[in-house]
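Structure for the following, please:
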Amino acid sequence: MPAGMPWSTYLKMFAASLLSMCAGAEVVHRYYRPDLTIPEIPPKRGELRTELLGLKERQREPQIPQQ
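The predicted model follows:
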């Protein structure tokens, strides 16, 4: 086994770390409460809050070709 640990210690540490990761994911999931509903009609462009607002501004700037 890695680091000379016995199997029982290794399995206990593995189970504890797996349970703590699952518990942490559950806590975060319950805290942020994601919206898992699927809309019937897809939203129009610009209606989503998750769109990058700075992206539109960057696309409007004129592109000067580098020589």
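
Please count neighbours and contacts with C-alpha atoms only from this point.
Will do.

where does Val28 land in three-state SS?
Put simply, Val28 is helix when judged by DSSP: H, G, I helix; E, B strand; the rest coil.

One more sequence to fold, the one below, so I can look at both together:
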Amino acid sequence: MPAGVSWPRYLRMFGASVLSMFAGAEVVHQYYRPDLTIPEIPPKPGELKTELLGFKAREEAAATAQRQ
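All right, here's what the predicted structure looks like:
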């Protein structure tokens, strides 16, 4: 018995923790929306700019909603 609990309970807890980890990673991936394109020429050091694309899209949608 690992950690002093029965095997079925241990496996359920392990499965729940793994699923929770995968769900959290997916939420972060959807929020930050990484740019997965591969550029032809790699950028020089200091040239690489990153943006929060998910945040930018929501910000633009809110701005257009306020204009209307």
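
TM value for the aligned chains?
In this superposition the chains share a TM-score of 0.64, using TM-score structural alignment, normalised by the length of structure 1; 50 aligned residues with a CA RMSD of 1.6 Å.

how about the helices of structure 2, start to end?
7-32, 53-67 (DSSP state H).

what packs against the first one?
Read that as helix 7-32 of structure 2. Using 3 or more CA pairs under 8 Å, 6 or more residues apart in numbering; DSSP states H and E, the elements in contact with helix 7-32 of structure 2 are helix 53-67.

returning to that earlier point: kindly present the helices of structure 2 as a markdown table, with separate columns for mean neighbour count and distance to Glu40 of structure 2.
Putting the helices of structure 2 into a markdown table (neighbours: other CA atoms under 10 Å; distance: least, CA to CA, whole Å) gives the following:
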| stretch | mean neighbour count | distance to Glu40 of structure 2 |
| --- | --- | --- |
| helix 7-32 | 12 | 23 |
| helix 53-67 | 11 | 21 |
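
can you put those in TSV and add distance to Gly46 of structure 2?
Formatted as TSV, these follow (distance: least, CA to CA, whole Å):
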stretch	distance to Gly46 of structure 2
helix 7-32	20
helix 53-67	20
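
for those, which one sits closest to Ile41 of structure 2?
Comparing the helices of structure 2 by their distance to Ile41 of structure 2 (CA to CA), the top pick is helix 53-67, with 22.2 Å.

burial measure for Pro2 of structure 1, as a count.
Neighbour count of Pro2 of structure 1, defined by other CA atoms under 10 Å: 7.
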